[in-house]
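> Got a predicted structure plus its sequence, pasted below:
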Amino acid sequence: MCVRSTLALCLVAGMAAAAHAQQDATLPSAPEPRIPSHAAPGHAALMFDFLPPWQQEGEGKQSGGESLGGDDSVVTMFPHPEGERWWLSGQANFILQGRLPFHSLYQGPNSFRNSAEYKLSMVGTLYGAVRPTNSVRYNTDLIFDMEAAEGRGLSEALGLAGFTNLDVVRNPNLGKVPYIARYEIHQVLGLTSETTEQNPNFFALAKEVPARRIEFRIGKLTLPDFFDINDAGSDSHLQFMNWTVDNNGAWDYAADTRGYTVGGMAEYDDKIWSLRYGIFGMPIVANGIDMDWAFSRAHGQNGEFELRQSLLKKRKGTTRILFFANRAHMGTYREANDYAIANHTRPDITAFEHFGALKYGFGYNTLQEITENLRFFGRFGWNEGQHESYAYTEVDQTVLAGADYAGKQWGRSQDKVGLAIVSNAIKRDHQEYLKLGGLGFLLGDGNLNYGRETIVESYYTWHFWRGLFYSVDVQHIDNPGYNRDRGPAWVGSARAHVDF
């Protein structure tokens, strides 16, 4: 046991040292390929049927099978005390990615490079929460998380709409100094004395909650903690790694470069359905780290309806319908294209930005359990595509289908294998902008022979011992950056994840 645990921790420490070694003072402090001339990356309220990974009673509590280090049901390095009014835990996620050389007729400043390359990223998080009172019907949680990130993405996280490592959304080369990831006030208002159990976690400490309730959250958070959750495709620590597999690529959700924002949300939960809505801050510039605090002119509104109802008897199923509407200092591709054509120059969308510009869209998200171990999931997303991609990635439409399978049948209940295919697209004006040589905050080959960017990803996650997991992952990218003149590209990954 001691030899195994020492070996495992040495492997993790080695990856951390490699991530630290990648920091280079000569490299840019952030991947901001185009900057305006004027200017200087989980669901606590759901308690029925499908829950996010940190709330699932089945996750981490199934018996059966022995890991190399002992009981396969133990999924943290140290036990968490039960029934306490405080929470303290942590995680570290290391991803080593490598790319093989691939065919490319040309490449520009924002291209996914066609040479061989490897990069290592690391994200570590310390979760803290306290519950001031014992009230069930009117419960309050105070949440505070710290985070640190090191390492880089392949090609400085440029050149792909569906980038291969979700951790670099929160780690865009901004340095290794720890930062505040979340601070939230979570308030529950019960509408009935009837209660239901919940598994305490770092977003909600109570062991039971009212069956019908309203929940409020206000503070700094990341929207994918509460919107667009999918149990089989939302966790880059143990599942898929691609941006547009773990999140809806067409959902340009309000966020700074690291993926966080400030704002508030309200949620109504009933026995088989939920309704949530929130309003959040937008960055000053596309992919920017600084937020525009004038909510009257810049904000992102998000709403979601969730129905927990299965298509198959005695199985679990969930459907979610999402909408968003962002107002920010955004430009339009058509204005930039028309000016560039008339003046025989390259388009620059930042020259045509307007305060209060509106970008909107919707998403569909579904998950269906087929057997005890097999689940299918899918997403569809669309946005209007006329205004610039601003906060998440350069996708105007996306279609995703995938599945995962748990290893219980071969005696490893915490192991999982997954497969997903996602196809992303952009609208005609966006295509023309890139063809004329324009640069977005992620894309820009200098030219474009348009084709849908289609990605196939597969992974296997191995529960090694207690809270230590290892994964291997392979991604095939057809038409990287929507360009038929480049690719296909292959990316392989190795991941080490530890939960404390």
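Sure, I can see it.

> From now on I want contacts and neighbour counts done on CA atoms only, so please keep to that.
Fine.

> quick one: the strands in the stretch 351-500 of the chain?
Ranges of strands in the stretch 351-500 of the chain, per DSSP state E, counting those that start in this stretch, are 353-369, 374-383, 397-407, 412-425, 453-465, 468-478, 489-499.

> Mean neighbour count and distance to T319 for these - can I get that in CSV?
Listed next are these as CSV, based on neighbours: other C-alpha atoms under 10 Å; distance: least, C-alpha to C-alpha, whole Å:
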stretch, mean neighbour count, distance to T319
strand 353-369, 20, 4
strand 374-383, 23, 10
strand 397-407, 22, 14
strand 412-425, 23, 18
strand 453-465, 23, 23
strand 468-478, 22, 27
strand 489-499, 21, 29
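
> List just the one of the ones you listed that sits closest to M330.
strand 353-369 (4.6 Å; C-alpha to C-alpha).

> now the angle from the closest one to strand 374-383?
160 degrees (axes from the mean of the first three to the mean of the last three C-alpha atoms, to 10 degrees).

> Remind me what the lengthiest helix in the chain packs against, helices and strands.
Criterion DSSP state H: the longest helix present in the chain is helix 2-21. On a contact count with 3 or more C-alpha pairs under 8 Å, 6 or more residues apart in numbering; DSSP states H and E, helix 2-21 meets strand 86-99, strand 117-130, strand 140-151.

> List the buried residues of the helix or strand following the shortest one.
Secondary structure here is assigned by DSSP states H and E; on that basis, the next helix or strand after strand 140-151 toward the C-terminus is strand 179-190. For strand 179-190, the buried set under the neighbour-count rule, 16 or more other C-alpha atoms under 10 Å, comprises 181-190.

> What are the contacting residues of strand 179-190?
By C-alpha atoms under 8 Å, 6 or more residues apart in numbering, the surrounding residues in contact with strand 179-190 are 136-148, 204, 209-222, 260.

> Ok, stretch 335-342 next?
Residues outside stretch 335-342 that contact it (C-alpha under 8 Å, 6+ apart): 346-349, 351-352, 429, 432-433, 436.

> Show me how far it is from its chain's centre.
Centroid displacement of stretch 335-342 relative to its chain, using C-alpha atoms, centre = their mean, to the nearest Å, is 34 Å.

> this is the comparison structure:
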Amino acid sequence: MQALADQGWHDLDDERWNAYAQATYISSWKPAFAAAYTNLNGTPHSLSPNAERSFTGTFTAYFGLKAWPGGEIYLAPEMISELPLSDLKGLGGGIQNFELQKTGSVSATWYKSRFYLKQTFGFGGDDGRNESAPLQLAGALDSHRLVVTFGNLSVLDIFDKNRFSADLRQQFLNMAFLSHAAYDFAADARGYSVGLAGEYYLGAWTLRLGRFATPQNPNDLPLDFNVFNHYGDQLEIEHRHTLYGQEGAVRLLAYRNREIMGRWDAAIAALKDDPSKNAAACGGFHYDSTNAGAPDLCWVRRPNVKTGIGINIEQRLTGAIGIFLRGMVSDGQTEVYSYTSADRSLSLGAAVDGEYWGRARDTVGVGFASSWLSASHVDYLRLGGVDGFIGDGTIRYRPEQLVDVYYKFHPWPSVWLTADYQHIANPAYNADRGPVDVYGLRAHFEF
């Protein structure tokens, strides 16, 4: 990009276009672990107790174009090749590799991850700047502005950002640190949606609102574009501050989804009233359970509402040390529709840049995360039910907890190598199984 600027083909101070790319390869391995039972009575969503290897390889191209004053168009085609642990089953809020998708395969799959329009209306205020970056054109920026985004993108491109725990291609590997594990944000099986969002910036404050399309079926790929009846809404209020000379931010986030989904207690009641309405007899959308004595959500899906509220904090302690905390409570009455199997979640940790040991561009991070289930969700699993990710046939409930530690090494420009260790207690919230250790290596390249 700099070479083009030197030749007068590209203005890095006021970009009309830009182009970036990234490639990331993550390899994970877990040794065998202890389990009192696995896939009990034909319930199919246990993490295998045997040693397993998993990998993901992704490539993304990012193109940005300034189409008219304030109007920007972005396109990001992406490729993924993957092999999950246990077919991506058996972990709740702590899936070990955030890149894993519900419809991926070992064969490379290309798709359009993002194609959207962003319109900015400036109202003055202190002059700021956007630096050139993927999905961001460099240029002047008013501190008082309205930004409207419409198209195909991820909800997390706009909501619930955190500088120390969000960009998992550079930070933690576990999905518990990508966002609130209990944030069942609207997304297809690859993590993307189509929607409309508005962001109103006024000095240190930002208000965000968005409505996005949900999948036609839970954890599935096709989207339901009937967004007046079935949708995912979110509201976020952000305040940026300086505390003892160091930058920080606090974000409050609430979401409300209306989708065709089942309630845990309704599935249990349906089985008690009519034993023929069991998991093995499901004819609609289901998760392939053969447990004839278990309840299943397929019998009770109808329009229901799911809500949650959470807080997201980031704070620099020094120029090289940053800390973060996220916590969310969802109502926990309905099934997992788009994200992870968690009804409440907490994550916290710290990232330290390597200037303290003479490696200023390296980073070490330590994070802890815990997820919980509602009482009715636990009752459903205890009877042998399954959701999109978990179900061992029964359960001795405990919170699923994990520690994620990484060291990111920056040997050359645009190249980062990361070693990662995760210790996961009570996988799928089941104290009869685990703990599980996961060892990971990541290679990340930017162009």
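Received the coordinates, thanks. Predicted, not measured: the structure shown is a model, and the values here were computed from it.

> TM-score of the superposed pair?
The TM-score (TM-score structural alignment, normalised by the length of the second structure) is 0.90; 416 aligned residues with a C-alpha RMSD of 1.6 Å.

> if we can go back for a sec, of all the strands of the stretch 351-500 of the first structure, which one is nearest S111 of the first structure?
Set against S111 of the first structure and scored by C-alpha to C-alpha, the strands of the stretch 351-500 of the first structure come closest in strand 489-499, at 12.3 Å.

> what span of the second structure lines up against the closest one?
Under TM-score structural alignment, the match for strand 489-499 of the first structure in the second structure covers residues 436-446.

> quick one: the matching stretch to the first structure mean distance?
Following superposition, stretch 436-446 of the second structure is found to deviate from the first structure by 0.3 Å on average (mean C-alpha distance after the TM-score superposition for the first structure).

> residues making contact with that stretch?
20-31, 33, 96, 169-170, 414-425, 427.

> From T332 of the first structure, how far off is N230 of the first structure?
32 Å (C-alpha to C-alpha, to the nearest Å).

> I meant to write D71 of the first structure there.
Distance from D71 of the first structure to T332 of the first structure, by C-alpha to C-alpha: 56 Å.

> Translate D184 of the second structure into the numbering of the first structure.
If you follow D184 of the second structure across to the first structure using TM-score structural alignment, you land on D252.

> check the fit of the top helix by length along the second structure onto the first structure and give the mean distance.
When the second structure is parsed with DSSP H, its longest helix is helix 264-273. For helix 264-273 of the second structure, the mean deviation from the first structure after alignment is 1.7 Å (mean C-alpha distance after the TM-score superposition for the first structure).

> still on that earlier bit, take the helices and strands packed on helix 2-21 of the first structure and lay them out in CSV including mean neighbour count and distance to I272 of the first structure.
Shown next, in CSV, are those (neighbours: other C-alpha under 10 Å; distance: least, C-alpha to C-alpha, whole Å):
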stretch, mean neighbour count, distance to I272 of the first structure
strand 86-99, 21, 28
strand 117-130, 21, 28
strand 140-151, 23, 23
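
> got a markdown table for those, with distance to I421 of the first structure too?
Formatted as a markdown table, these follow (distance: least, C-alpha to C-alpha, whole Å):
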| stretch | distance to I421 of the first structure |
| --- | --- |
| strand 86-99 | 19 |
| strand 117-130 | 23 |
| strand 140-151 | 27 |
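
> Let me know which of the ones you listed is the nearest to W293 of the first structure.
Proximity to W293 of the first structure, assessed across these by C-alpha to C-alpha, is greatest for strand 140-151 (21.3 Å).

> all helices for the stretch 151-300 of the first structure, in order.
243-246 (DSSP state H, counting those that start in this stretch).

> Which strand or helix spans the equivalent of Y244 of the second structure over in the first structure?
Matched to the first structure by TM-score structural alignment, Y244 of the second structure sits across from K313. Counting by DSSP H and E, no helix or strand carries K313 of the first structure.

> any idea how far K313 of the first structure is from Y364 of the first structure?
Counting by C-alpha to C-alpha, the gap from K313 of the first structure to Y364 of the first structure is 22 Å.

> Equivalent analysis for H103 of the first structure, please.
35 Å.

> Next: L307 of the first structure.
12 Å.

> cool, and H387 of the first structure?
From H387 of the first structure to Y364 of the first structure the distance is 21 Å (C-alpha to C-alpha).

> before we move on, what about A211 of the first structure?
For A211 of the first structure relative to Y364 of the first structure (C-alpha to C-alpha), the value is 26 Å.

> returning to what we had before: quick one: closest of the strands of the stretch 351-500 of the first structure to F112 of the first structure.
With respect to F112 of the first structure, and counting by C-alpha to C-alpha, the nearest of the strands of the stretch 351-500 of the first structure is strand 489-499 at 9.2 Å.

> next one: the closest one to chain centre, how far?
So, by C-alpha atoms, centre = their mean, the centroid of strand 489-499 of the first structure is 15 Å from its chain's centroid.

> what's the answer for stretch 226-237 of the second structure, then?
17 Å.

> Could you tell me the end-to-end distance of it?
Stretch 226-237 of the second structure end-to-end distance (C-alpha to C-alpha) = 27 Å.

> which neighbours do L307 and Y364 of the first structure share?
Joint contacts of L307 of the first structure and Y364 (C-alpha under 8 Å, 6+ apart) are 319-320.

> Please list the outside residues in contact with stretch 4-19 of the second structure.
1-2, 61-67, 131-132, 134, 137-140.

> Can you mark which positions in it are buried?
Those buried within stretch 4-19 of the second structure under the rule 16+ other C-alpha under 10 Å are 10-12, 14-19.
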